[in-house]
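In: from the sequence below, what's the structure:
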Amino acid sequence: MTDRLPLFPLSSALFPGLVLPLNVFEERYRALVGDLLALPEEAPRRFAVVAIKNGQDVAPTGQDGRDTGPLAGLGDDPMAALHGYGCIADAAGIAERDGGGYELVATGVIRFRLLSVDATGPYLTAEIEEVPEEVGAGAGALAAEVVRHFGTYQKRLAGARERSLSGQEFPDDPTVLSYLVAAAMIAGTPEKQALLETPDAAGRLAAELRLLRRESSIIDKLPSLPAVELTHQPICAN
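Out: Now for the predicted structure:
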């Protein structure tokens, strides 16, 4: 299924099910959110989120909210600046701030493939094709292994807070689990983007298992690490 949606480039990948808080201050993104608010109350307020490959999500002159143009920070070719896969986001809550701008909370819904980008309006819009979810062979067995290794990984990162992680429950659905682990792992954008683009949950879980083993091995060689709140997602400034 193809669609055209407002496009919000970010410095990191968004996964289905992940909650995304946004602090919207640039004029181009204020226009995007304003158009979402203008939709009928019952209409879904959805936009496309894609990670930036070459460029930046905040334009050099955008901190004061001035009009920076839809391509500011991305160069002349948005398809070259952006990754080819992203995630549709549903804006569940939008609050206008005093002095302009918005605070927005959205949730990742479904992956998409980026087909084209239009920069003729006040903000970017994208033609996208939704990517159906596939479980893949062996996902159940891989999920059990990922849960075991992820629990160990969390405890090693948490250090002195190890007891606080005992008894944590994980989703039974391999697809949901794969996205939870992908979002919670400490990894760079290229690695997270690769997980987002993996065709099915089994492949994603297998890749996460390799990453968890690698990261746990690295942690074992370090003398100490500060406590890390894995489920906390920072507010993204556009």
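In: going forward, measure contacts between C-alpha atoms and count neighbours the same way
Out: Will do.
In: next, the buried residues of the helix or strand hosting Gly203.
Out: Gly203 is part of helix 201-220, with elements assigned from DSSP states H and E. Residues 201-209, 211-213, 216 are the ones in helix 201-220 that count as buried (16 or more other Cα atoms under 10 Å).
In: same check on stretch 143-161?
Out: In terms of neighbour count (16+ other Cα under 10 Å), stretch 143-161 has its buried residues at 143-144, 146-147, 149-158.
In: dump the residue contacts of the residue nearest to Ala137 when sequence neighbours are not counted.
Out: Closest residue in space to Ala137, ignoring its immediate chain neighbours: Ala202 at 6.3 Å, by Cα to Cα, 6 or more residues apart in numbering. Residues in contact with Ala202 (Cα atoms under 8 Å, 6 or more residues apart in numbering) are 135-139, 142, 174.
In: any of the residues you listed buried? List them.
Out: Buried by 16+ other Cα under 10 Å: 135, 139, 142, 174, out of those.
In: now show me the structure for the sequence below, then we'll compare the two:
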Amino acid sequence: MADGAAGDSTGTTTLPLFPLQSVLLPGAHLPLHIFEPRYRQLTVDLVTGTVPDQEFGVIAMRTSLTREVTGLDQVHAIGCTTRLREAKRLPDGRFDVVTTGRQRFRLLDIDCEAAPYLVGTIEWVTDAPMPRGSAEAGQRMAEVARAAHRRYCRSAWEHDDWTEPPPDTPLADLAYQLAADCLLPLDDRQALLEQTQPLRRLRDVCRLLTREAGFLTALRAVPAPPAELTALTRPASLN
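Out: Okay, here's the model as predicted:
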């Protein structure tokens, strides 16, 4: 899931880009409300198959002050592709869509003229091989990270608002799934996305969830339920 079959490709390729003020992690679902004309066109191209595999790249902007992405310095270097799952066209031409994060990429160049929307030249990012003899340590780290996730979710959500990743979740994907239910700052999510050592990624997510659970307990406050957070995933206007 984290790095699918296409992630085995070598060299570079191009794909449409969707800059956001948030970080998409592999395996996470991303609902979007599409209202800008250029991204309406991107959605049409995804639905009709003009864009191969109905897939585009989500890349996080470095600052919320950016209104128009034109260069690499305005976005983070590592992003995540996402595949269109559902698309509902509204009467005024806007779209409500749901996508699922797939695989990581490094953005090498941005083309602002090849299409109505941004197009990026990218190369795939894959995990480093697990060290020999690390399986047992990985399982122990997975148990610790899952326990941190449970502590966070019990502090933050009602029971019906979160679920644990399945027991057979691959070690390389587990950190992403644990982070999906949690409200982490953009920089922390970006660091998880960029980490290519699976055990370090699990260690990092364990540390982050433990920290956030401590904050929630100390402040005696909880974030809004996940069902009410859809608006946070909507893109800022880039006009």
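In: if we can go back for a sec, equivalent range in structure 2 for the helix holding Gly203 of structure 1?
Out: Alignment of helix 201-220 of structure 1 against structure 2: residues 198-217, by TM-score structural alignment.
In: from Ala43 of structure 1, how far off is Val50 of structure 1?
Out: Separation of Val50 of structure 1 from Ala43 of structure 1 (Cα to Cα, to the nearest Å): 22 Å.
In: compare these two (neighbour count), which wins?
Out: Val50 (26 against 10; other Cα atoms under 10 Å).
In: in terms of contact, does the more buried one touch Phe15 like I think?
Out: No. Between Val50 of structure 1 and Phe15 there is no contact under Cα atoms under 8 Å: 10.2 Å.
In: mutual contacts of those two, please.
Out: The overlap between the contact sets of Val50 of structure 1 and Phe15 (Cα under 8 Å, 6+ apart) consists of Cys87.
In: now Leu14 of structure 1: closest residue in space that isn't a chain neighbour?
Out: Distances taken as Cα to Cα, 6+ apart put Cys87 closest to Leu14 of structure 1, at 5.9 Å, once the chain neighbours are dropped.
In: map the one you found across to structure 2 for me.
Out: Cys87 of structure 1 maps onto Cys80 in structure 2, with residues paired by TM-score structural alignment.
In: so its match: helix, strand or coil?
Out: Here Cys80 of structure 2 is recorded as strand under DSSP: H, G, I helix; E, B strand; the rest coil.
In: longest single strand anywhere in structure 1?
Out: In structure 1, with assignment by DSSP state E, the single longest strand is strand 102-118.
In: by contact count, what packs against it?
Out: Packing partners of strand 102-118 of structure 1 (3 or more Cα pairs under 8 Å, 6 or more residues apart in numbering; DSSP states H and E): strand 19-24, helix 78-81, strand 82-96, strand 125-130.
In: out of the ones you listed, the one nearest Gln168 of structure 1 is which?
Out: The closest of these to Gln168 of structure 1 is strand 19-24. By Cα to Cα, the value is 19.4 Å.
In: corresponding residues in structure 2 for the closest one?
Out: Using TM-score structural alignment, strand 19-24 of structure 1 pairs with 29-34 in structure 2.
In: what sits up against the matching stretch?
Out: Contact with stretch 29-34 of structure 2 is made by 24, 40, 43, 94-101, 230, 233-235, as judged by Cα under 8 Å, 6+ apart.
In: redo that, cut-off 7 Å
Out: For stretch 29-34 of structure 2, the external contacting residues (Cα atoms under 7 Å, 6 or more residues apart in numbering) are 40, 94-101, 230, 233-234.
In: go on, stretch 158-175 of structure 2?
Out: Applying Cα under 7 Å, 6+ apart, the set of residues contacting stretch 158-175 of structure 2 is 1-2, 153, 177, 181, 198, 201-202, 205, 225-226.
In: and Arg148 of structure 1, that one's in a strand?
Out: No. The assignment for Arg148 of structure 1, made by three-state DSSP, is helix rather than a strand.
In: distance of it from Leu211 of structure 1?
Out: Taking Cα to Cα, one finds Arg148 of structure 1 at 13 Å from Leu211 of structure 1.
In: please apply the same query to Leu114 of structure 1.
Out: Computed as Cα to Cα, the Leu114 of structure 1 to Leu211 of structure 1 distance reads 26 Å.
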